[in-house]
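K.L.:
the amino acid sequence is not available; the structure is as follows:
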């Protein structure tokens, strides 16, 4: 979209320079000022305006907002000195995750009004631009409602009448259900005016509108159903909370929208299945910008040639093979997440580190403990001894001696001697983890793989990466259809939808969803498929289980390794798994690998999601300016 904006603005400047004689410069308007009637008479200028509106859309986690937006909720650890607050004394403020940009909504409303009033645009251009403006407005209202609940629903630009009174400008909060209904109805109204099977996935399409509708309706249905478990999270006017009687209607709308995409009636979309290695194939879903990737539906596009890149790879690449020695390793997936990827026999189990008698298991290969698991694990996470760009990453915590002692150091360049030797050798991995928790190296034993750009130079400052951030994709549509079907009692079709996603990950033995297991299965499947894509917070909130998962209690090793696969399993502290080289010259296990579960030393707090966190705080300044705004409950 940045490229679109640049091209359109260049055409404006070019036309302004096209003077036929010197005296004409007196009649040329300022280059930075284009009147509304002119701006909305030329498709190139309208494209420039809507390009800016696309660029102002918000995501909970996004590649250009920085790596920190991905390092929370027990799924990962922030290996950076300035970011340890995320795992220390972690009670989220009531204002966490809040947005309230009515300036953006006003700009969207003005855009829609101006396109509507235009008499110069071709009918086809006008119809598409209007639909795009309404799509962006609906999607932003969706971002608002899932954070704030019901908000003022303003769909026309408001003009102050200079009367000295602003009372006519003050709008109260709509019901939460009304905002969801608006998003859903807008998607239905505009989908026919948007193109199908769009090549440029950064612009809205029929499938993007339907994907938004499916997700929004699923959220509304969940809040209606599971909100009954937290009756205190509501307001009497409906600004927060949706009646349980509305749940089935929302689930039906979610399923209908998802099925329209699945049927192929709005374009050629499907699961990405290109590479023979299933883990590499899953990682490529987020890297492949070619026409063979039919999974992406709507993306935030980045283009190096247009100067729009991000520093996600710079910040999170493995230290030992980084393009910038001072930028690496900040986003470390947790053992909590790693062990949640199930085995290929559809069972859940911790990563095996000891045998039935409690004795260490000795592995000849660092990848050994992770064998036979869901392929999405190695597609999402860099496991120890992963080959990245030019070399294998170097993750190990030190040498383990037969007496249980460990020889290590605070940096791979600080050498030490081993028993019975005199030569100094490297005693810890270049990529960590170190006993002292050296930042910019892994402190969990893992690195992120999802979104990491393997292109040469993509981790350099000033260059960056142009890997896309996918906002809506086909696999989520299948999972939305599965969840909606299950909530409506159709477990047969729910099983069909979920098993398509699982089969792509190598889980080829189908599971059968039932009334007794579907909720745990759906929660797990979204975690495995959609981790680090901005879903976990809002999933936990809409299901009303955030207060159970992040309950403010410490997470012991027993807590960590038990009840894997349970939707309400505690996940309050990010654990790590450290590989150690066993040093016992002459022994049968000398040189093999032993793994130990470790709570990183900087994890001193616990995640504590309070009942008041289900909706983000509307700050006092907003309420003071508009007394019609009702405060959130439990704050």
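P.N.:
Sure, I can see it. Quick caveat, the model's predicted, so the values are computed rather than measured. Residues are numbered from 1 along each chain as shown.
K.L.:
switch to C-alpha atoms for all contacts and neighbour counts from now on
P.N.:
OK.
K.L.:
show me which helix runs longest in the chain.
P.N.:
helix 123-148 (DSSP state H).
K.L.:
how far is that one from where the chain is centred?
P.N.:
20 Å (CA atoms, centre = their mean, to the nearest Å).
K.L.:
stretch 536-545 now?
P.N.:
For stretch 536-545, the distance to the chain centre is 14 Å (CA atoms, centre = their mean).
K.L.:
take this one as well and set it beside the first:
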């Protein structure tokens, strides 16, 4: 049975109670003396801290609502687009923040209360005390990772405060000092956390979770320091390489799918569509969902108002199966029809974006394995190319795994007769995307889709795939990336995805003639760009994008683009009864071209990314309450 993160203050009632305990303290008077008398008391008190992993302040959140969690991190990064919302950073619509904005120390206070009571607990051994101190350091550090990423300099709070504590009215501490403190705490936690699975339960914070957080944090902080010219970054990148290597040795296998005859790369797709991630290799920590604690990720991708899709520039990042870019590969078929766009591409693309198809509603040519289907094949064999490819997933013996099938259907099991669909009123706009590239990373057919919140697939929090990418990038930054490093990191991901391996010696200035520049206009090193490309593709839709483009100082390249959709004709657009008439061709003088929703943010609107966006605004109410706080550059007025 799945274990559930129990997030409720009533968890304190798990404290062991006996007659002597009741004689000393009334059961209705919960205090620090009654709350921290045993090992189980500390376990109960920390349960609400697991809420961090579903808190939408963190953009890798696996919150139960898909459209307010991890997708937003990649939307802000410019990787994905929406049907109705301007990218706030591209069009400078980021609102001023009087309160909130992620400036929140509630978790920090809870951790500090717990930490301050460890040494007072006479019933715990020294090892048990070290264990809970390590767990506390993990959660304290995990939230500070977000605070640092948003605000840079932040107050360092490492003890419980009250309304008269002088620290509550202190200054912001330099980012480098706070980050070094986080690093020290995570390293201590790695060395001292105990093996108490029988007491804590499985899928709880352990040494590998601490290491995964270390891997993420040290890469993020090291590259931020390097590309934002703060200095003293090598120790972070070296630590990232070390701890990542330890995890890679412990988790040598990637999940390859539920059977032997599966869609290429299906193990990649099933990380987000699997009933029980506790059985999946490479999962370090995950958020379990079930009928009592469900989510709506899959439901959101079965409805006509699903908000997210990819745009053409992101689609163009996907390599061909031979490991070459679309500008160099002889396998590339062009993008003038959707079938060509997907053909011979990295299979992770069709497991992230719904591929094209067409069927006949109530047609006579029924699929052989489903003679009672409400549809039939067309007379054009090309229309079933991706139906057949995706349909191989039906060989999975476990109905709670994978199960992406074409043709697609909406939440009420109504048939989508073709894709891409840019909102056709004749088919009631079932599963539509104005860009033509519908995001369906969490789409399954085995989960309940008729009710908004009855999906139960588990979602990953820490997994070895991210660690492999962290390691590869850190090794490049340290000047140590070679073929051996590529083989033990990126090429493991490529092998599972059925993409040709990266050959380091082949990657030179001509490998991708369209490689980007950083915010200073400098071309990105060819090999570094391929390492970063692999990260973007593997983690697409998981919320890492806004963290990445900011630490790389590449926000302008990704966010200032005019987001275009698939190639279409003016006649096709006008005939489809669009719900949003602003959807049109990028060049309105042509009869065909790339569809788009929004104008060019820079050349047409005179907007675009501002350097002040690299750090968030400190809420103005906080500065009113504490005048010692300073504002981040650019947000002063």
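P.N.:
Right, received. Where do you want to start? Keep in mind that what you see is a predicted model, and the values were worked out from it rather than measured.
K.L.:
what angle sits between whichever helix or strand comes after the longest helix of structure 1 and helix 123-148?
P.N.:
Next helix or strand after helix 123-148 of structure 1 toward the C-terminus (DSSP states H and E): helix 176-190. On the basis of axes from the mean of the first three to the mean of the last three CA atoms, to 10 degrees, helix 176-190 of structure 1 is oriented at 160 degrees to helix 123-148.
K.L.:
quick one: helix 176-190 of structure 1 to structure 2 mean distance?
P.N.:
Following superposition, helix 176-190 of structure 1 is found to deviate from structure 2 by 1.5 Å on average (mean CA distance after the TM-score superposition for structure 1).
K.L.:
what's next to that helix, contact-wise?
P.N.:
131, 134-135, 138-139, 141-142, 145, 149-151, 153, 209-210, 212-213, 216-217, 220, 238-242 (CA atoms under 8 Å, 6 or more residues apart in numbering).
K.L.:
switch the cut-off to 7 Å
P.N.:
131, 134-135, 138, 142, 145, 149-150, 153, 209-210, 213, 216-217, 220, 238-242 (CA atoms under 7 Å, 6 or more residues apart in numbering).
K.L.:
in structure 2, what stretch matches it?
P.N.:
With TM-score structural alignment applied, helix 176-190 of structure 1 matches the range 175-189 in structure 2.
K.L.:
from the chain's centre, how far out does the matching stretch sit?
P.N.:
With CA atoms, centre = their mean, you get 24 Å for stretch 175-189 of structure 2.
K.L.:
stretch 71-81 of structure 1 now?
P.N.:
14 Å.
K.L.:
what residues sit buried inside that stretch?
P.N.:
For stretch 71-81 of structure 1, a neighbour-count test (16 or more other CA atoms under 10 Å) marks 71, 72, 73, 74, 75, 76, 77, 78, 79, 80 as buried.
K.L.:
among these, which lie within helices?
P.N.:
Using DSSP H, none of the buried residues of stretch 71-81 of structure 1 sit in helices.
K.L.:
which parts of the stretch 1-150 of structure 1 are strands?
P.N.:
76-78 (DSSP state E, counting those that start in this stretch).
K.L.:
contacting residues around the helix or strand where residue 568 of structure 2 lies?
P.N.:
Residue 568 of structure 2 belongs to strand 564-569 when assigned by DSSP H and E. Strand 564-569 of structure 2 is contacted by residues 311-312, 335-337, 435-436, 586, 591-596 when judged by CA under 7 Å, 6+ apart.
K.L.:
which pair in those spans the largest distance?
P.N.:
311 and 591 (20.2 Å; CA to CA).
K.L.:
more neighbours, those two?
P.N.:
Between residue 311 of structure 2 and residue 591, counted using other CA atoms under 10 Å, the more crowded position is residue 311 (26 against 12).
K.L.:
structure 1: which residue goes with that one?
P.N.:
In structure 1, residue 311 of structure 2 lands on residue 334 (TM-score structural alignment).
K.L.:
for the aligned residue in structure 1 for residue 459 of structure 2, which non-adjacent residue is spatially closest?
P.N.:
Aligned counterpart of residue 459 of structure 2 in structure 1: residue 469 (TM-score structural alignment). Excluding the flanking residues, the one nearest residue 469 of structure 1 by CA to CA, 6 or more residues apart in numbering is residue 300, at 5.1 Å.
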